[in-house]
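**Student:** Sequence and predicted structure, then a few things I'm wondering about:
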Amino acid sequence: MSKMEHFRRCGLVLVMVVAVLAFYTSGISWEFNKEEFEFRSEEPRPKIAKIEISSKISSKLQRVAPIFRDMRTDKCIHNITAESGFNFSADENTSIHTCFRKNLNVIKMYHASNKRLDWNITFSFFTFLAKKPNVKIVEVGGNVGDLLPKLVRVTGVKKYVVLEPVPSFYEKLKTNIKQRSLTHIVTPYNFGLGKTDEKINISPSGVATSLKKKSVSDATETLLIVKVVDFFIQLGIGCHRLDLLTINCEGCEFDVIEMLTSSSLIKQIDYVQFQPHASVFADKKKYRFLYCRLRQLLSRTHEIAYEYPHVWEAWRRKGIPKP
């Protein structure tokens, strides 16, 4: 056999090997490209709401007391600006896409996070706040008040505001606050937060009650929802910093954080802790997109303090020292 013939046969074998490998991996490549195509061409994509900063606070919020002394809310309104963050840069889009691909199996990641999570972290992580004077905390989605006494104990917080929109839960929350002798520290309000002011009828389903998930219960309660930005301005966050915002509201975390990051208010919050809720979304692809977009929005002003993907995570404002 001549050298030319030998090289020809070797080349033919190499071509056949490459062809076989291409055949067996084509399904994998096609699936990836299909997923990538669906991500990039998804229509309609969840849109970021354009923020409107009211020149005057809604009458629905007049009963909400600022958490800072000697402060007039109307003086803070003009400190808040809308952020031009509705369009992502090429690098940010790449980061969102990478996150979207990384979180293909949300359920598997949830169980992995749940397995290694110490659930005490939602309050034990913030023990360093006890060294600060006049700590202020806001909790969105207080339910009946399981987390707040723990945060009060470990942080020495002076002002704690908790929101619970479901009337039946709110009554239990008020009772628990009174029984724990925390009325001088904790102020509860019976409304939730959203992109717009509205009233919603809902059938409560325990701790999993969500505005984004239908319930089979026949009992119906009416929930009051107020604008995210208006509420935080009324508290006085436009003029002062908030030490911790903790959110566990069965899906409303996307609206709350999205609206805060769409304004300069997010720069006034040192720590944002939240629990993502994939379970309230029938469309897991939409959840993944919202989750990845939310993280990208937060990354503009904050950095990860701790994370257990799809269970609990906390973000620290950039520029403040680590505890």
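**Tutor:** Here it is on my side, so go on.
**Student:** Please count neighbours and contacts with C-alpha atoms only from this point.
**Tutor:** Fine.
**Student:** Find the residue closest to the residue nearest the centre of the chain in space, skipping its chain neighbours.
**Tutor:** Closest to where the C-alpha atoms of the chain average out (Cα atoms, centre = their mean) is Glu253, at 4.1 Å. In space, and not counting its chain neighbours, Glu253 is closest to Ile247: 6.3 Å by Cα to Cα, 6 or more residues apart in numbering.
**Student:** How about the contacts made by that neighbour?
**Tutor:** When contacts are counted by Cα atoms under 8 Å, 6 or more residues apart in numbering, Ile247 touches Glu139, Val140, Gly141, Glu253, Val272, Gln273, Phe274, Gln275.
**Student:** Surely the fourth one and Pro276 touch.
**Tutor:** Looking back up the chat, that one is Glu253. Yes: counting by Cα atoms under 8 Å, Pro276 is a contact partner of Glu253 at 7.0 Å.
**Student:** then this one, side by side with the first:
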Amino acid sequence: MSSRKPKLVLLLVGLSVVFSVWLTWGGSRKEVQDEMRSDQCGDNFTEVSEITFVKSLLAKRAPKFRKEDCSISPGTQKLTAREIYFKEKCIQNFKLDHAHGSDQFWSGDTQYIRHTHHKYLTSQSLVLDVGGNKGEDADAMIQAFHPGIYVILEPINSLFTKLTDKFKSQDNVILYNFGLAAKDDTFFVNVVGHGGDATSVFTGNKGGKCNLKVYNTTQFMQRLGVPCYDVDLITINCEGCEFEILETLIASGLISHFQHVQFATHPLLTRLEKPVERYCEIQQKLARTHIIEYQYKFCWETWKRKDIKRYQIKHWNLRVKKK
């Protein structure tokens, strides 16, 4: 019996050590998991996640940009016979135009036209960037043109946190931790891509653990004071929300307050309702107030308001005719 006691003691000590290691490993594993979850979803929402925090920029706009009448006039939503004709042609040509536009845009350095094209921007300019992502577009335009005010909207918390750190020393950059849509909503999504850069609610991605807030586009623009002044540029790249934003701006009449409109298009997102038809209708309605400056159909493009002088049409993405 006496010879067995040391063995029993050693066994108990060994089990105690194993149990202690297991508890330590389990605790550290939980901490790692929590940290990973935090990195994925980002920090909790703050005051800049609420639309009530949005302040008017009217006081910061130079007199030449201001409007005496702050009312907005919704345009007619019914297409004319001519517009219907061109809409149908656009729909029919989708596959060829999409392939052609995408190939051209992503060829070499062509894609950077979305950064370099906007040489009209000055230290007095106001830019709205909807879908700031990692800040690549914002950083390129800020470095090149030094606009006086650069507003970035980014609903993905992990990306927003990085944007906050990236632009923390630049007073001209205003950040909001939400996106825009046709109406207010909150989604729970899985963060997809490198740091969330491919996250979209239009890919069957709902039901995740990370919050994503969006607000009504018209309400946001009114709070920002847009009906009372012109905006030099709105650039929109938000994994499918471009359609709702453009449709809302056009329907409300607010589109006439944007001198330049740049947007990406994501027509292949699986949960996006009728993207081709909507894109082609937006083309016709946008052409009432603006004219194309560069266009890679169903990919990226920029339009300039018709009354802006010295406009120049570039890079018109014409459909290649079959021989």
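**Tutor:** Looks like it arrived, so ask away. Everything numeric in this text was worked out from a predicted model, so none of it was measured.
**Student:** Work out the TM-score between the chains.
**Tutor:** Once the chains are overlaid, their TM-score stands at 0.73 when taken by TM-score structural alignment, normalised by the length of structure 1; 255 aligned residues with a Cα RMSD of 2.6 Å.
**Student:** what residue of structure 2 matches up with the residue nearest to Glu253 of structure 1?
**Tutor:** Mapped onto structure 2 by TM-score structural alignment, Ile247 of structure 1 lines up with Ile236.
**Student:** What of Gln268 of structure 1?
**Tutor:** By TM-score structural alignment, Gln268 of structure 1 lines up with His257 in structure 2.
**Student:** Do I have it right that its match meets Asp230?
**Tutor:** Yes: using Cα under 8 Å, His257 of structure 2 is in contact with Asp230, at 4.8 Å.
**Student:** Mind telling me what Arg63 of structure 1 corresponds to in structure 2?
**Tutor:** Under TM-score structural alignment, Arg63 of structure 1 pairs with Phe53 in structure 2.
**Student:** Can you report how many residues lie near its match?
**Tutor:** By other Cα atoms under 10 Å, the residues close to Phe53 of structure 2 number 12.
**Student:** Any figure for the gap between it and Leu175 of structure 2?
**Tutor:** Using Cα to Cα, to the nearest Å, one obtains 11 Å as the distance from Phe53 of structure 2 to Leu175 of structure 2.
**Student:** Looking at the contacts of Ile247 of structure 1, which is nearest Lys3 of structure 1?
**Tutor:** Gln275 (67.4 Å; Cα to Cα).
**Student:** Contacts only, for Lys213 of structure 2.
**Tutor:** Ser49, Pro155, Asn177, Phe178, Gly179, Asp184, Asp185, Thr186, Phe187.
**Student:** ah, wrong one, I meant Leu175 of structure 2
**Tutor:** Contacts of Leu175 of structure 2 by Cα under 8 Å, 6+ apart are Val48, Val151, Ile152, Leu153, Glu154, Thr164.
**Student:** what about the nearest residue to Leu272 of structure 2 once chain neighbours are set aside, how many neighbours?
**Tutor:** In space, and not counting its chain neighbours, Leu272 of structure 2 is closest to Phe202: 5.3 Å by Cα to Cα, 6+ apart. Using other Cα under 10 Å, Phe202 of structure 2 has 17 neighbouring residues.
**Student:** Aligned to Phe202 of structure 2, what sits in structure 1?
**Tutor:** Match for Phe202 of structure 2 (TM-score structural alignment): Lys212.
**Student:** Pretty sure that match sits in a helix.
**Tutor:** No: read with DSSP: H, G, I helix; E, B strand; the rest coil, Lys212 of structure 1 is coil and lies in no helix.
**Student:** thought it was touching Gly251?
**Tutor:** Yes: Lys212 of structure 1 lies in contact with Gly251 (Cα under 8 Å); the separation is 6.6 Å.
**Student:** any shared contact partners between those two?
**Tutor:** In contact with both Lys212 of structure 1 and Gly251: Val280, using Cα under 8 Å, 6+ apart.
**Student:** about what we covered before: surely the residue nearest to Leu272 of structure 2 is in contact with Leu268?
**Tutor:** No: between Phe202 of structure 2 and Leu268 no contact is recorded; they are 9.7 Å apart, counting by Cα under 8 Å.
**Student:** show me where the stretch 151-300 of structure 2 has strands.
**Tutor:** Along the stretch 151-300 of structure 2, the stretches classed as strands by DSSP state E, counting those that start in this stretch are 173-176, 179-181, 185-189, 210-216, 233-236, 260-264, 290-296, 300-305.
**Student:** now those in TSV, with distance to Arg29 of structure 2?
**Tutor:** Shown next, in TSV, are the strands of the stretch 151-300 of structure 2 (distance: least, Cα to Cα, whole Å):
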stretch	distance to Arg29 of structure 2
strand 173-176	33
strand 179-181	34
strand 185-189	24
strand 210-216	21
strand 233-236	40
strand 260-264	41
strand 290-296	48
strand 300-305	44
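**Student:** Lovely, talk soon.
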